[in-house]
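Colleague: predicted model follows, preceded by the sequence.
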Amino acid sequence: MVLAELGGSISRALQQMSNATIIDEKVLNDCLNDITRALLQSDVQFKLVREMQANIKSIVNLDDLAAGHNKRRIIQQAVFNELCKILDPGKPSFTPKKGKPSVVMFVGLQGSGKTTTCTKYAYYHQKKGWKPALVCADTFRAGAFDQLKQNATKAKIPFYGSYMESDPVKIAVEGVERFKNENCDLIIVDTSGRHKQEAALFEEMRQVSEATKPDLVIFVMDSSIGQAAFDQAQAFKQSVAVGAVIVTKMDGHAKGGGALSAVAATKSPVIFIGTGEHMDEFEVFDVKPFVSRLLGMGDWSGFMDKIHEVVPMDQQPELLQKLSEGNFTLRIMYEQFQNILKMGPIGQVFSMLPGFSAELMPKGQLDSSNPKLMNESRMMRIARGSGRPVREVMEMLEEYKRLAKIWSKMKGLKIPKKGEMSALSRNMNAQHMSKVLPPQMLKQIGGMGGLQSLMKQMGSAKDMMGMFGGGDK
């Protein structure tokens, strides 16, 4: 995942600081130097990095901190806040409204994945009840209209373009007018990819913008662009009124720090990230959960939202009942694994859980001793029937035993009705959950106090049980 290496480096720097016996000026400087080095190696612009370091130092004045202050927590919070500031300009982007025609113009460098992103953006809104349409105003790149046409047809989204007309301004105006007349409420204009040194193409982009008067201009940026990101993004911002950013190819392994620089250059919020080639590999971007995941702190709310999206409503009451009874079967494990697979790439899902990958993901070879659950003959029949090696059947059963052990600890968990999450029931459930969660995960949350605070923030049984696939009993 892009930025994973950066996140790991920052997390290690913070962890080394936390392991120090005394937090003094040297420890703070060492921590900040490690973070600075990590950001620069990830292609974040030098000026941004120096500003961030200076801001943290001004916030964390160790001499001014009174006795009793948690210096480690203050430093960690300062790093978190400064990363959020880089990614959040403090102003929301234009938000389209259903039933009211909005024009959204996409701009970006060649090869940034702009045309695919246009379709993903349209598809996302189509699923939520909008009536989107696509206009191909890219007459520069050979095959651009064919690509948009193919994508739009696959997603069943109306489109407009021309093989004959060479004037992108004319195509854009005609397409916007047509779809306004057809009562489309989200008209997306795809433009040619261009580089800041291509003055003619930048002038063309400005003309398309003037002619179509878009409600929102979105700058599409490849996460692997590197050091050139800041200057390129700034050039686009100076030519058209960039109001939002979409970062693509976040499923790659590039350094990715350029993405942070580009956001700072446009002073516009990131609204979506592309996490793969498929149409639905497209996520709404939320700054705080993203930085939290970047620093290995997880994203509980995002994880719960994904759970609620994939667990069928008719399964939720029964699952909750079995959860409270501590009753775990292979069928439940199968059903929940199926639900997890619907949530997206496993690595992204696990990154939402603090310490989960370190604590709960199996490392190396699992114990391959014969499980007591079934005999060798039956395991061989299952292997033959599924076309898998016997070893994998045994590993699956070991995984079942591990999960069953965790599930059994849920027995007796109090499940209050919606709206009845009292302080007493929150504390009771927090005590119960503290016995279930792995030590590292509990530590990342902030111990028992952090877990109780988390329960309080959730505010309802539905939210509390969301991470286990539940709703209201």
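Modeller: Cool, got the structure.
Colleague: switch to C-alpha atoms for all contacts and neighbour counts from now on
Modeller: Noted.
Colleague: now stretch 350-365: buried residues?
Modeller: Neighbour counts over stretch 350-365 (16 or more other Cα atoms under 10 Å) mark 350-357 as buried.
Colleague: sorry, wrong one. I was asking about stretch 53-72.
Modeller: 53, 56-57, 60, 62, 71-72.
Colleague: same question for stretch 108-124.
Modeller: Across stretch 108-124, burial judged by 16+ other Cα under 10 Å covers 108-109, 112-124.
Colleague: ok so, going back, closest one of the buried residues of stretch 53-72 to Asn19?
Modeller: Arg72 (9.6 Å; Cα to Cα).
Colleague: which element, helix or strand, includes the closest one?
Modeller: In the assignment (DSSP states H and E), Arg72 maps to helix 71-87.
Colleague: quick one, what contacts the residue in the chain sticking out farthest from the centre?
Modeller: Of all residues in the chain, Ser377 has its C-alpha farthest from the mean position, at 44.4 Å, by Cα atoms, centre = their mean. By Cα atoms under 8 Å, 6 or more residues apart in numbering, the contact set of Ser377 is empty.
Colleague: now do whatever helix or strand comes next after the helix holding Arg72: everything it contacts.
Modeller: Per DSSP H and E, the first helix or strand lying C-terminal to helix 71-87 is strand 102-108. If you take Cα under 8 Å, 6+ apart as the criterion, strand 102-108 is touched by 96, 114, 118, 176, 185-194, 205, 209, 212-221, 236.
Colleague: does Gly252 touch Leu3 like I think?
Modeller: No. Counting by Cα atoms under 8 Å, Gly252 does not reach Leu3; the two are 9.2 Å apart.
Colleague: neighbour count for the two, which is higher?
Modeller: Between Gly252 and Leu3, counting by other Cα atoms under 10 Å, Leu3 is the more crowded of the two (24 against 16).
Colleague: ok, now which ones touch the more buried one?
Modeller: Contacts of Leu3 (Cα under 8 Å, 6+ apart): 42, 253-257, 294.
Colleague: dropping in the other structure now:
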Amino acid sequence: MVLAELQGRISRALQQMSNATVIDEKVLNDCLNEITRALLQSDVQFKLVRDMQTNIKKIVNLEDVAAGHNKRRIIQNAISNELCRMLDPGKPSFTPNKGKPNVVMFVGLQGSGKTTTCTKYAYHHQKKGWKPALVCADTFRAGAFDQLKQNATKAKIPFYGSYTESDPVKIAVEGVETFKKENCDLIIVDTSGRHKQEAALFEEMRQVAEATKPDLVIFVMDSSIGQAAFDQAQAFKQSAAVGAVIVTKMDGHAKGGGALSAVAATKSPVIFIGTGEHMDEFEVFDVKRFVSRLLGLGDLSGFMDKIQEVAPKLEKQTELLQKLSEGTVTLRFMFEQVQNMLQMGPLSQLTSMLPGADQFMPKGNDKESQAKIKRYMTMMDSITDEELDGTNTKLMTESRIVRIARGSGRLVSEVMEMLGEYKRLAKIWSKMKGVMIPKKPNDINLQNMSKVLHPQMLKTMGGIQNLMKQASSMGMLGGMDKK
């Protein structure tokens, strides 16, 4: 079961419980059994799931719940806390310190995406002002150095490796020393992997670690390995002082449960998850945020982080935002918003951050949704300025629609579909005066937003007062909402 499907099933189980007239022992058991089945089918280890279910039943004693208390909220909190406990080893990962060279060693099986993840990790820190460097100590896999060299060059990160030296320990030591002299403060050592756990792999890991004395060892795990995750993670932990885990290929096409249960095996926290092949498809892993999304409760702070990433581009849209605040919605505005959406990441990732949004947004494969948006972009490139800036859809005569279809190499029916989507969105956007994000992305008017949100979505969020409370705690409200 893919992660998006797991999230859907857990969210539906909680929703069915919420819709029950009376929440009794049977309703609780039905909810827990559905969540248990979903987790097991997502390859979370059986013992972890069994312990979770037992603990929840101990915590939630419906007979002892006083009258007037919200049973649904008590059960939801218990499930959330147990899932957090499952994913949280209770200790933070080593945090690199600026001003001194930090050596980070990556380990994992071949094919887990280790080399790509090394570059993503370096790129993430580079954007935050670090001076990272990459060392390729993988002499086992043909082409490993070429891959690292290509990735590092693209990200403009210094790298070290050798086409002639076969001793990974020697390369690792030379690379680390080279970058220490160059005052790099984050030196990342990529080690060899194997197709399976072998004594030679673990011995090589031990030797490299002994020679370079890393401040942190990161275990990279492919999210698609299923039930083998627990045993594999345990084997690496016994051979190297694993201090953190990065889970790769969490882009909605692989089972995530097995890899996430690696936390229990290594007693080390997941610090990042890879959500795609591109350099910036790399998310900081936060247990509470992840569980909140898993339960269908959204992740408002995560959504705001995404908004912050495109904030500079949003700030350039003052004129467009002004038009929107006046109720003027043009095709050009839709064109600009579609461009921003493409930059904010996979659509399923965005909708999972908005509580209840998955119930009201179109379902479907991310790739298909992205392809559809790109088709719209192509068609819009064939639309004149007069048509883009006009608010009268009557401008779109049959002859103009045929011209747009020919100019973009698309079907007339596809142009009609795009215009239909524009009319639908224009109707929604016309209600959003004062709701869209102004110059400051964290200045949100939730009172106005509540008029636009679907009533059931608002109910899932716990009502406008609860939404305001959450947003206020994250500093997301404008002056009017704080009163």
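Modeller: That came in fine, so what should we check first? None of the values given here were measured: they were computed from a predicted structure.
Colleague: and what about Phe272 of the first structure, helix, strand or coil?
Modeller: Per DSSP: H, G, I helix; E, B strand; the rest coil, the secondary structure class of Phe272 of the first structure is strand.
Colleague: what about Met279 of the second structure, helix or strand, and which?
Modeller: Assigned by DSSP H and E, Met279 of the second structure belongs to no helix or strand.
Colleague: that one and Ala152 of the second structure, how far apart?
Modeller: Per Cα to Cα, to the nearest Å, Met279 of the second structure is found 10 Å from Ala152 of the second structure.
Colleague: so those two - more neighbours on which side?
Modeller: More crowded of Met279 of the second structure and Ala152, by other Cα under 10 Å: Ala152, with 22 against 19.
Colleague: coming back round to it: quick one: the helix holding Arg72 of the first structure to chain centroid distance?
Modeller: Distance of helix 71-87 of the first structure from the chain centroid (Cα atoms, centre = their mean, to the nearest Å) equals 19 Å.
Colleague: just stretch 448-468 of the first structure next, same as before
Modeller: Its chain's C-alpha centre and that of stretch 448-468 of the first structure lie 21 Å apart, by Cα atoms, centre = their mean.
Colleague: same check, this time on stretch 149-166 of the first structure
Modeller: Mean-position distance between stretch 149-166 of the first structure and its chain equals 29 Å (Cα atoms, centre = their mean).
Colleague: please apply the same query to stretch 418-433 of the first structure.
Modeller: That offset, for stretch 418-433 of the first structure, works out to 29 Å (Cα atoms, centre = their mean).
Colleague: among the buried residues of stretch 108-124 of the first structure, which one lies nearest to Gln440 of the first structure?
Modeller: Using Cα to Cα, Tyr124 comes nearest to Gln440 of the first structure of these, at 35.9 Å.
Colleague: what about Ala67 of the first structure, which SS state?
Modeller: Secondary structure assignment for Ala67 of the first structure (three-state DSSP): coil.
Colleague: which ones among the buried residues of stretch 108-124 of the first structure are found in helices?
Modeller: For those, the ones inside helices are 114-124, with DSSP state H as the criterion.
Colleague: can you tell me which of those is nearest Ala229 of the first structure?
Modeller: Of all those, Lys114 has the smallest distance to Ala229 of the first structure: 15.5 Å, by Cα to Cα.
Colleague: now the closest one, nearest residue through space, not along the chain?
Modeller: Spatially, and ignoring its direct neighbours in sequence, Lys114 of the first structure is nearest to Val220 (5.9 Å; Cα to Cα, 6 or more residues apart in numbering).
Colleague: and Leu134 of the second structure, that one's in a strand?
Modeller: Yes. Residue state for Leu134 of the second structure (three-state DSSP) corresponds to a strand.
Colleague: make JSON lines from the buried residues of stretch 350-365 of the first structure and add secondary structure and distance to Phe80 of the first structure to it.
Modeller: Putting these into JSON lines (DSSP: H, G, I helix; E, B strand; the rest coil; distance: Cα to Cα, whole Å) gives the following:
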{"residue": "Phe350", "secondary structure": "helix", "distance to Phe80 of the first structure": "20"}
{"residue": "Ser351", "secondary structure": "helix", "distance to Phe80 of the first structure": "16"}
{"residue": "Met352", "secondary structure": "coil", "distance to Phe80 of the first structure": "16"}
{"residue": "Leu353", "secondary structure": "coil", "distance to Phe80 of the first structure": "17"}
{"residue": "Pro354", "secondary structure": "coil", "distance to Phe80 of the first structure": "15"}
{"residue": "Gly355", "secondary structure": "coil", "distance to Phe80 of the first structure": "17"}
{"residue": "Phe356", "secondary structure": "helix", "distance to Phe80 of the first structure": "20"}
{"residue": "Ser357", "secondary structure": "helix", "distance to Phe80 of the first structure": "21"}
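Colleague: out of those, which is nearest to Met304 of the first structure?
Modeller: Met352 (9.4 Å).
Colleague: strands of the second structure, start to end?
Modeller: 102-107, 132-137, 159-160, 186-191, 216-222, 242-248, 270-274, 282-284 (DSSP state E).
Colleague: count of residues packed around the residue nearest to Lys114 of the first structure?
Modeller: If you count neighbours by other Cα under 10 Å, Val220 of the first structure ends up with 29.
Colleague: which residues does it contact?
Modeller: Residues in contact with Val220 of the first structure (Cα under 8 Å, 6+ apart) are 106-109, 112-114, 117, 245-248.
Colleague: go on, Val176 of the first structure?
Modeller: Neighbouring residues of Val176 of the first structure by Cα under 8 Å, 6+ apart: 103, 135, 187, 189, 212.
Colleague: give the aligned equivalent of it in the second structure.
Modeller: The pairwise alignment with the second structure assigns Val176 of the first structure to Val176, based on TM-score structural alignment.
Colleague: please report how far its match lies from Glu182 of the second structure.
Modeller: Separation of Val176 of the second structure from Glu182 of the second structure (Cα to Cα): 10 Å.
Colleague: residue nearest the centroid of the second structure?
Modeller: Centre-most residue of the second structure, counting by Cα atoms, centre = their mean: Glu283, 5.2 Å.
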